[in-house]
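> Here's my sequence, what's the structure:
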Amino acid sequence: MSAKIRVLIADDQTLVRTGFRVILEAEGDIEVVAEAGTGTEAIRQARLARPDVILMDIRMPGLDGLAATEEILRHPDPPTVVVLTTFDQNEYVYRALHAGAAGFLLKDAPSSRLIAAVRAAATGDSLIEPSITRRLVERFAVPADPVAHPPELAALTERELDVLRLLARGLSNAEVAAELVVAETTVKTHVARILTKLGVRDRVQAVVVAYETGFVTRGT
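Take a look at the predicted model:
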């Protein structure tokens, strides 16, 4: 990653792109390297500008943000994609999880949340917003009785399973550390090992696995 976090903003509303650009470029460590108003243009700009993070709207004319995300993430060493959403797009956002999106941001989120989301995505520590991601996964995951040790999670240690349960509740690394009374660096190590063992890109994908295997269920 370059000295500054390189960001591509993909949204069909010019005012949204302009507003995000103004907010982000006021930060010394973030640079908006490109904009796109369609999914097709987002794919092209992702290839040309080589951003670290893409803020991707779902609903765009022509090729939508989901298809664009899937195409961008097929390539080696892809950027991190953070999906821009509203609460009326739940079905689309769940599909975005499977497409490989690393996080979600409400379009009307405060500027501090936008900045934090970009920085988290750039470091691979995409936070799972309890108000968005956990709600969506719980809503759309197949209901099942809890499974103590699903075969898909057999490689995880008991402590890693503890960490995964807390990630599924929407806790950040710092919150997981406080819950387990360990150092935050220890949690980061556990998260990295969980991702490697499950063969997933990020913590959001790990949470999807936790719900879909029945290890974590709605309301747990």
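> Please make it C-alpha for all contacts and neighbour counts, starting now.
Will do.
> In the chain, where's the longest helix?
helix 184-198 (DSSP state H).
> Please name every helix or strand in contact with it.
Helices and strands touching helix 184-198, as assessed by 3 or more Cα pairs under 8 Å, 6 or more residues apart in numbering; DSSP states H and E, comprise helix 158-168, helix 173-180, helix 203-212.
> How many residues are close by residue 168?
Number of residues near residue 168 (other Cα atoms under 10 Å) recorded here: 26.
> next one: residue 77
Neighbourhood size, residue 77 [other Cα under 10 Å]: 10.
> Burial-wise, tell me which of the helices and strands packed on helix 184-198 comes out on top.
Stretch with highest mean neighbour count among those: helix 203-212 (a mean of 22; mean count of other Cα atoms under 10 Å).
> Next, the angle from that one to helix 184-198.
Helix 203-212 runs at 60 degrees relative to helix 184-198, counting by axes from the mean of the first three to the mean of the last three Cα atoms, to 10 degrees.
> One more, please, to line up against the first structure:
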Amino acid sequence: MKVLIVDDDKLVCASLKIILEADKDIEVPALGYNGKMAIELYDNLRPDVLLMDIRMDTMTGLDAAETILKKHKDAKILFLTTFQDDEYIIKALNIGSKGYLLKQNFESIVPCLKAVQMGQTVFGDEIITKIPSLITDNNKLRFSNFHINEKEFDIIVQVANGLNNKEIAEKLYLSEGTVRNYISVILEKLNLRDRTQLAVFYYKNK
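Okay, the predicted model is just below:
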């Protein structure tokens, strides 16, 4: 397995190369130190997995990964960073990376690289616990672009799940009349005809 390492800390790069090549199945053909180098090296070497940091000078790992994945849809990119920022994790998920690990979990790097090579997606334990809430928050953020507030978003989700007005009212502790009014307002905001169109709209935009 060929693994390209990209990190703006040259000592980290060198250390990772030693750790990875201690495994007889792994070869590190090159090291990169910023996002632009990642793009150039990936184009030239086409590694099995790109192991890359996020915060780097010149171009971030996230921006580099987005560029690489647009050109090489089968690219397998695993982020290795010290940062647990929600926005980084969300973007890593959205652009199609194969995982997100924290550097302190160095003992899991080799097994995770092998899992990624086999087509799996991997996340460190600290990241896994954050993902469900991040996905929900990210969906709410997307729907806010349509001027949908949090309560309206909750109702849209329940409509998409197939619940009727009475069931939604019980679940969200509202009256049926209030739910009916909310749905009318939502349909008008989104210029939709009925609940079926609303459900389709939700799944297209989630």
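> Using CSV, lay out the helices and strands packed on helix 184-198 of structure 1 together with distance to residue 56 of structure 1.
CSV is the format used below for those (distance: least, Cα to Cα, whole Å):
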stretch, distance to residue 56 of structure 1
helix 158-168, 23
helix 173-180, 25
helix 203-212, 16
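> which one of those helices lies closest to residue 19 of structure 1?
Closest to residue 19 of structure 1 of those is helix 203-212 (Cα to Cα; 26.8 Å).
> Residue 39 of structure 2 matches what in structure 1?
Correspondence of residue 39 of structure 2 to structure 1, assessed by TM-score structural alignment: residue 43.
> what's the distance between its match and residue 18 of structure 1?
According to Cα to Cα, to the nearest Å, residue 43 of structure 1 stands 19 Å off from residue 18 of structure 1.
> Helices along structure 1, start to end?
Along structure 1, counting by DSSP H, helices occupy 14-25, 39-49, 65-73, 90-99, 111-122, 135-140, 158-168, 173-180, 184-198, 203-212.
> Which of these sits closest to residue 105 of structure 1?
With Cα to Cα, the closest approach to residue 105 of structure 1 among those belongs to helix 111-122: 7.2 Å.
> Counting neighbours, which bits of that closest one end up buried?
For helix 111-122 of structure 1, burial by neighbour count (16 or more other Cα atoms under 10 Å) applies to 114-115, 117-119, 121-122.
> Name the nearest of those residues relative to residue 48 of structure 1.
Taking those together and measuring to residue 48 of structure 1 by Cα to Cα, the closest member is residue 122, at 18.4 Å.
> need the contact list for the aligned partner of that closest one in structure 2.
Alignment note (TM-score structural alignment): residue 122 of structure 1 maps to residue 117 of structure 2. Neighbouring residues of residue 117 of structure 2 by Cα atoms under 8 Å, 6 or more residues apart in numbering: 1, 48-49, 76.
> Translate residue 25 of structure 1 into the numbering of structure 2.
If you follow residue 25 of structure 1 across to structure 2 using TM-score structural alignment, you land on residue 21.
> For the closest residue to that match other than its chain neighbours, give me its contacts.
Of all residues not flanking residue 21 of structure 2 in the chain, residue 27 sits nearest, at 5.8 Å (Cα to Cα, 6 or more residues apart in numbering). Applying Cα under 8 Å, 6+ apart to residue 27 of structure 2 gives the contacts 1-3, 20-21.
> let's see 7 Å
Residues counted as contacts of residue 27 of structure 2 (Cα atoms under 7 Å, 6 or more residues apart in numbering) are 1-3, 21.
> ok so, going back, please identify which of residue 43 and residue 18 of structure 1 sits among more neighbours.
residue 43 (21 against 13).
> if I look at that one, how far off is residue 50 of structure 1?
Residue 43 of structure 1 sits at a distance of 10 Å from residue 50 of structure 1 (criterion: Cα to Cα).
> where's the match of residue 122 of structure 1 relative to residue 70 of structure 2, distance?
Noted for residue 117 of structure 2: a distance of 19 Å to residue 70 of structure 2, by Cα to Cα.
> what do you get for residue 204 of structure 2?
Look at residue 204 of structure 2 and residue 70 of structure 2: by Cα to Cα, they are 21 Å apart.
> Next: residue 120 of structure 2.
Plainly put, residue 120 of structure 2 is 20 Å away from residue 70 of structure 2 if you go by Cα to Cα.
> With residue 151 of structure 2 instead?
Per Cα to Cα, residue 151 of structure 2 is found 35 Å from residue 70 of structure 2.
> Neighbours of the closest residue to residue 38 of structure 1 other than its chain neighbours, how many?
Nearest residue to residue 38 of structure 1 in three dimensions, chain neighbours excluded: residue 60, at 5.4 Å (Cα to Cα, 6+ apart). A count of nearby residues for residue 60 of structure 1, using other Cα under 10 Å, gives 20.
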